[in-house]
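>>> Model the structure of this input:
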Amino acid sequence: MQRLAMDLRMLSRELSLYLEHQVRVGFFGSGVGLSLILGFSVAYACYYLSSIAKKPQLVTGGESFSRFLQNHCPVVTETYYPTVWCWESRGQTLLRPFITSKPSVQYRNELIKTADGGQISLDWFDNCNSKCYMDTTTRPTVLLLPGLTGTSKESYILHMIHLSEELGYRCVVFNNRGVAGENLLTPRTYCCANTEDLETVIHHVHRLYPSAPFLAAGVSMGGMLLLNYLGKIGPKTPLKAAATFSVGWNTFACSESLEKPLNWLLFNYYLTTCLQSSVNKHRHMFVKQIDMDHVMKAKSIREFDKRFTSVMFGYQTIDDYYTDASPNRRLKSVGIPVLCLNSVDDVFSPSHVVFMSSMEPNVEPNMGFELTTLRPEPELRSRVMLSR
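Next up, the predicted model:
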């Protein structure tokens, strides 16, 4: 019996060592394990190259602008390869706050007054060390418009400034009323349909540097605001050109997409709480005209807009506001070159609405407008989680 027990212990030890060696080394080093890994890798690579990596789809309103972009911005015609390990839109959006860096930018703040007695906070990056444009009077100026509840501190804005710095440009960030820490002086915030504050900022910046080329770029809601402004003002704007990223072309479709169960859980409810937090800081300014308790019970962006935004800006119904806020209905009136980048899998702007907007029958053939659809990297996926 003693001898048998010793043999069993020895056999069990040898068996455990064998299994440990096989699990640790044998599976991954054996033909079967290697074949499984290689097979999965090949299948994933084939799917990625055939279904994910694609060339942007371009829709242009003018041949000359299209040729200009192809010559000076060839990336709009090259195959786009999203992040291999995270190419899905929702995954990118959720991971972006955790993996993106924040370049250091030193701002110069300026508060300007509005016609109704309010104030707007502008954050300037003057780029005083610009070697390409040492003359401050002619240094190109880029106006940046963040997304919903976004400010000059957003990572995507900081990266845009960093790239502009390398080009020698000056940047100024338009912070919507009440979101950048400044006090509200009047009971009014902002929305993407009302362009009065943006007009005030554009005229102010242009007066400061009338000889400098003036450009603008808007992300998400900032892009919607910019396009609505351009559609209202037409060719009379002092802006020479503009770009937008991840714009919601049709507000109704955007809202419907965000109200799908998974999208509501991942994005809609969170963004609603961000909106509620931004207005609750100035609660005392709105209590006379808006039921703030009702606003704070909103569970979606649509409910927030119905109870707060549409009421503040005098719309009879939420449908009236969403109709006025949709940039696709104003494309025919845009009078300067505009490049718009949209992702085909953006949950905030469904692809079928993007294509419908790009095929608007009223888009004039001589207009400098180009719509590009692609899958942007997390850094371009704007609003996206924290500042849509």
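
>>> Please count neighbours and contacts with C-alpha atoms only from this point.
Fine.

>>> in stretch 247-257, what counts as buried?
247-257 (16 or more other C-alpha atoms under 10 Å).

>>> Other residues contacting it?
219-221, 223-224, 263, 301-302, 322-323, 325-328, 340-342, 347-350, 353-354, 357 (C-alpha atoms under 8 Å, 6 or more residues apart in numbering).

>>> Okay, and which of those map to helices?
221, 223-224, 263, 301-302, 322-323, 325, 353-354, 357 (DSSP state H).

>>> circling back: CSV please, covering the buried residues of stretch 247-257 and showing distance to residue 372 and secondary structure.
Converted to CSV, these look like this (distance: C-alpha to C-alpha, whole Å; DSSP: H, G, I helix; E, B strand; the rest coil):
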residue, distance to residue 372, secondary structure
247, 11, coil
248, 14, coil
249, 13, coil
250, 16, coil
251, 19, helix
252, 21, helix
253, 19, helix
254, 18, helix
255, 22, helix
256, 23, helix
257, 21, helix
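
>>> would you list those in a markdown table and tack on distance to residue 275?
Below are the buried residues of stretch 247-257 laid out as a markdown table (distance: C-alpha to C-alpha, whole Å):
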| residue | distance to residue 275 |
| --- | --- |
| 247 | 18 |
| 248 | 17 |
| 249 | 20 |
| 250 | 20 |
| 251 | 17 |
| 252 | 18 |
| 253 | 20 |
| 254 | 17 |
| 255 | 15 |
| 256 | 18 |
| 257 | 18 |
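
>>> Would you do the same for the sequence below? I want to compare the two.
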Amino acid sequence: MDYKPSLPFKNGHISTCFPTVFRKVKVDYIRERIETPDGDFLDIDWIKKGSDKVLVLCHGLEGSSNSNYIKGIGKYFSVRGWDILVMNYRGCSGEINRKIKFYNMGQIEDLETVLERTVTYEKVVIAGFSLGGGLVLNYLGRKNRYIPNLYCAMAVSAPCDAEGSSKKFDESSNAVYRKYFLKKLKRKMAAKLKIFPEAVHLKNALEANTIEEFDNLFTAPQYGYKDAHDYYEHVSANKVIKNIKIPILILMAADDPIMSPSCYPIEESKGNKNVTLQITRYGGHVGYVQLNKDSYWLEERMYEYIKDLEKQ
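Purely as a prediction, here's the structure:
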């Protein structure tokens, strides 16, 4: 199944930005708050159909259950009989979290906590997007054992080389994305600083002008890394793809504006029979727009992948 867009969406920037600005999807969530082992909380949002199978969705940087691509996928699968569980990362559910700690691409312990809510299901599928795709890949590549009912996974537009993606973010052609994310991140740093005024790295982060600077000033010191480079080395999923033990679709677009060539795990995927790597010519970053239907090509491809596995 290939993505064949209309002419405007053969531009990676248009494909990336259009869903955020123009797509409208309505879903009705049921919110549940769960406590984390370190005394914080995670808000998860459900669409329940009484199914024996559940799709767990992990959003991207500064996204949430309200992101249009998350709602679109949730609606598409729920209409087809699936329960949906959307993980909101710390500080992404509309309420600031209790700890200084937020989230990052290697913070798999929070995903583990969320997956504990799926033990009653016969079949669990996890799917991550952008940073969330890296999170899913890290969980699957770094854990020796998974939950027993985990059937398959999908990672969409995952920056498998975190440093390469960071440098792409900081190119002049990507200024709109860089400014957008830094503005959202700094807003959270400022809110958190009111709760923890002694946290120097929170204050320092307000001075960041690039993604790499932000990771140097906040992410690295907060999570115990020496610097941004050390952080990127530890969370880059291309190092652990070889360890994945269940079927997974890694879906990426060649025209993704925030992916460096090193982000595409072509060689890393060859040695693992569980990995299906699909690099489409077009699609942008978590885009895959389709205007002639209610659904986007992305959710159709994800559903097709699972149905094909079930036939094997």
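
>>> before we move on, back to that, which among the buried residues of stretch 247-257 of the first structure gets closest to residue 175 of the first structure?
Closest approach to residue 175 of the first structure among these (C-alpha to C-alpha): residue 247, at 17.7 Å.

>>> Not counting sequence-adjacent ones, nearest residue to that closest one?
residue 220 (4.5 Å; C-alpha to C-alpha, 6 or more residues apart in numbering).

>>> And for that neighbour, the neighbour number?
29 (other C-alpha atoms under 10 Å).

>>> Tell me the counterpart of it in the second structure.
Matched across to the second structure, residue 220 of the first structure falls on residue 130, judged by TM-score structural alignment.

>>> Make sure that match is actually in contact with residue 61.
Yes: using C-alpha atoms under 8 Å, residue 130 of the second structure is in contact with residue 61, at 7.2 Å.

>>> Quick check: neighbours shared by those two?
Joint contacts of residue 130 of the second structure and residue 61 (C-alpha under 8 Å, 6+ apart) do not exist.

>>> What segments of the second structure are strands?
Applying DSSP state E to the second structure gives strands spanning 30-35, 41-47, 53-58, 83-87, 123-129, 150-156, 248-253, 275-280.

>>> quick check: the last one aligns to which part of the first structure?
When the first structure is aligned by TM-score structural alignment, the counterpart of strand 275-280 of the second structure is residues 369-374.

>>> Please apply the same query to the fourth one.
The counterpart of strand 83-87 of the second structure in the first structure, using TM-score structural alignment, spans residues 170-174.

>>> Run through the residues that contact the residue nearest to residue 191 of the second structure when sequence neighbours are not counted.
Take residue 191 of the second structure and drop its neighbours on the chain: the residue closest to it by C-alpha to C-alpha, 6+ apart is residue 96, 7.8 Å away. By C-alpha under 8 Å, 6+ apart, the residues touching residue 96 of the second structure are 90, 188, 191-192.

>>> Determine which two of those are furthest apart.
Maximum distance among those (C-alpha to C-alpha): 13.5 Å, for 90 and 191.

>>> Compare those two and say which one has the larger neighbour count.
Using other C-alpha under 10 Å, the more surrounded residue of residue 90 of the second structure and residue 191 is residue 90, with 22 against 13.

>>> Quick check: residue 227 of the first structure vs residue 329 of the first structure, distance?
The gap separating residue 227 of the first structure from residue 329 of the first structure is 10 Å, by C-alpha to C-alpha, to the nearest Å.

>>> With neighbour numbers in mind, choose between the two.
residue 227 (32 against 18).

>>> need the contact list for the more buried one.
So residue 227 of the first structure contacts 327, 330-331, 334 (C-alpha under 8 Å, 6+ apart).

>>> Out of those residues, who's the most crowded?
residue 327 leads the contacts of residue 227 of the first structure on contacts (other C-alpha under 10 Å) with 26 neighbours.
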